[in-house]
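In: All I have is the shape, not the residue letters:
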């Protein structure tokens, strides 16, 4: 029998939906305080301050991208969305396990999905954040604990080495993954490595589709695993329409950090006598790798659909998203990589299923 002081799944869904309501006040079009949202008076101004401090703390985290991330979570955290997401699972109620999360810091709130998964499944979360993204989540957690005080005993942040935990979710590079495997391999774990996303072009795309692809390329300056870092194009592909379609994103070069990367990479490539295509704010380089540097987009040519399918299948462990106009059943539409649903798991590893098996 569950103690009445313990939360059941519906309690947790309600709390996160309240958080979604609170976050909905912070939109790209502006901030608007809604007085009938719980604890708005106590937390609204502080959230504005946290957005500003996050922007100053990390030069890659522009206000536009921070608020975009917040807005995406506000739209995801509804009772309907949460209920539909969790309906296929059997989530047991009982004594919570402690799940450590080592978060990346490449884009704003990149670790929030893991944080949500652990708590919504009834476990205790122990978070170690990247110093690049350590401003927003603790404040959001404090709001969550104000809404639902029973979360107070289930949420902890630390800068120390994990010592007392039952399972681990760690996100990092291919190099740090080896370190994680060494230290955490004996416990139940999800350990993530580098992943990138690709777009498949055929030459039949409309200008509108290619402009939408620009969102997949430029959002978060291309720093996310869902950001398209490479194009797969047919032989003799004409890039003229592609460059024309990307022009609405030309303001990105006005950011000093992005511009510095653009200038540096262009200089390195030219000194190395690489053949380049560029338009003043993005460099295209033919390359077989998947992870391109900032302000650079790799491309690779293919001769047939069958050949390309084989190549993508062989490299699926390196890929997060495949974007195309119905190239395959696994691909998603242009312009949608940065709008994942709650069931879109990093590395395609089902975190909720993993969390229900901890014993």
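Out: Great, that's in hand. The structure displayed is predicted, hence computed values, not measured ones.
In: all contacts plus neighbour counts: C-alpha atoms, from now on.
Out: Noted.
In: can you count the residues close to residue 252?
Out: Counted with other Cα atoms under 10 Å, the neighbours of residue 252 add up to 17.
In: surely it meets residue 281?
Out: Yes. Counting by Cα atoms under 8 Å, residue 281 is a contact partner of residue 252 at 7.1 Å.
In: all strands of the protein, in order?
Out: 26-27, 30-31, 98-102, 124-128, 155-157, 167-171, 189-192, 196-200, 228-234, 276-278, 283-286, 296-302, 319-323 (DSSP state E).
In: okay, those strands in a markdown table with mean neighbour count next?
Out: Shown next, in a markdown table, are those (neighbours: other Cα atoms under 10 Å):
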| stretch | mean neighbour count |
| --- | --- |
| strand 26-27 | 20 |
| strand 30-31 | 11 |
| strand 98-102 | 24 |
| strand 124-128 | 23 |
| strand 155-157 | 17 |
| strand 167-171 | 23 |
| strand 189-192 | 21 |
| strand 196-200 | 25 |
| strand 228-234 | 24 |
| strand 276-278 | 14 |
| strand 283-286 | 20 |
| strand 296-302 | 21 |
| strand 319-323 | 24 |
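In: this is the other structure I want to compare:
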């Protein structure tokens, strides 16, 4: 069997394994490869992940695993890679520096390196260090040839041929300094926006709540800003997202809500709020937790021009028939394998190095 086919099969098996953890109440299934070795151990890793990071709730861990189990099918993997000539000839060592804002946020980079025939050296965030090493071990059992191609390190990165690094605008300067001479993808801060016209259905606005509140808004694909027409009816928006009100019961979220509200009120900013979300008029794209920035627009064409000019700050645009490449309401945290972060094609980069 071709090495790529073997590796695809391993990730398909991993997807089937993860399918047991798609709900908060885990469901052990028959016929899952190596389940006797890994099922209980992974349940323990999920517990450790939740205990070590207050943002990694049972609900968000289950959601992340659900999305990966749905993505890792043979059909999806073949569709994703069918446009490329993946040859295992010249294997490189690729360092992947991961963020830790949402569970398994660096998994796509990790998988891309391996499927392109390279070896991966993983430097994890301290905020998300329990899940991936365990899943990597599962992959190594599913496909033994991967054993020599996966390394995790907490030390200074050395002896690598290329790097994929994800961080903030501040860390990106550090990455550029240290890794700029190697082939690289260096990701900076990006945020996602939603364009509303006032004609959205209640169902679309409710789905937008998922784009805002999933992972507490910590992902770059989470909507952190609204663009609305002048005199927009925010009461309708607040009514549509009201089903997400229980988010205020999460202590870390509630603490951020209280703190940011106090700061805004002391600064005499005008706010709209509903007890679990604040709306603040602001030209910035990156809003704090429990806050959504908004800006009004006069013309659709003018807004399109602005979003094009600011494209390097934007990850996703949620809208309906507004611009090419837009994301449907409720879909920002459900990307396909071929939806690349920052619009940079990771596979093409890996096949060139």
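Out: Looks like it arrived, so ask away. Model, not experiment: these values are computed from the prediction.
In: that older thread, between the strands of structure 1, which gets nearest to residue 65 of structure 1?
Out: strand 26-27 (10.8 Å; Cα to Cα).
In: quick one: contacts of that closest one?
Out: The contact list for strand 26-27 of structure 1 (Cα atoms under 8 Å, 6 or more residues apart in numbering) reads 32, 67, 68, 70, 71.
In: Count the neighbours of the aligned partner of residue 23 of structure 2 in structure 1 for me.
Out: In structure 1, residue 23 of structure 2 lines up with residue 28, judged by TM-score structural alignment. Around residue 28 of structure 1 there are 15 other residues, counting by other Cα under 10 Å.
In: what sits against residue 28 of structure 1?
Out: For residue 28 of structure 1, the contact set (Cα under 8 Å, 6+ apart) comprises 64, 67, 68, 71.
In: Distance of the equivalent of residue 214 of structure 2 over in structure 1 relative to residue 252 of structure 1?
Out: Matched by TM-score structural alignment, residue 214 of structure 2 corresponds to residue 219 in structure 1. From residue 219 of structure 1 across to residue 252 of structure 1, the span is 10 Å (Cα to Cα, to the nearest Å).
In: now residue 235 of structure 1
Out: In terms of Cα to Cα, residue 235 of structure 1 sits 29 Å off from residue 252 of structure 1.
In: for residue 118 of structure 1, same thing?
Out: Where residue 252 of structure 1 is concerned, residue 118 of structure 1 sits at a distance of 36 Å (Cα to Cα).
In: same thing with residue 138 of structure 1?
Out: Distance, residue 138 of structure 1 to residue 252 of structure 1, by Cα to Cα: 30 Å.
In: Could you do residue 295 of structure 1 as well?
Out: Separation of residue 295 of structure 1 from residue 252 of structure 1 (Cα to Cα) stands at 9 Å.
In: Overlap of the contact sets of those two?
Out: With Cα under 8 Å, 6+ apart as the test, residue 295 of structure 1 and residue 252 both reach 258, 281.
In: which residues sit in contact with the residue nearest to residue 324 of structure 1 when sequence neighbours are not counted?
Out: In this structure, residue 324 of structure 1 finds its nearest non-sequential neighbour in residue 200, 5.1 Å apart by Cα to Cα, 6 or more residues apart in numbering. Shown in contact with residue 200 of structure 1 (Cα under 8 Å, 6+ apart): 231, 232, 233, 322, 323, 324, 325, 327.
In: Alignment lookup: residue 200 of structure 1 to structure 2.
Out: Counting by TM-score structural alignment, the partner of residue 200 of structure 1 is residue 195.
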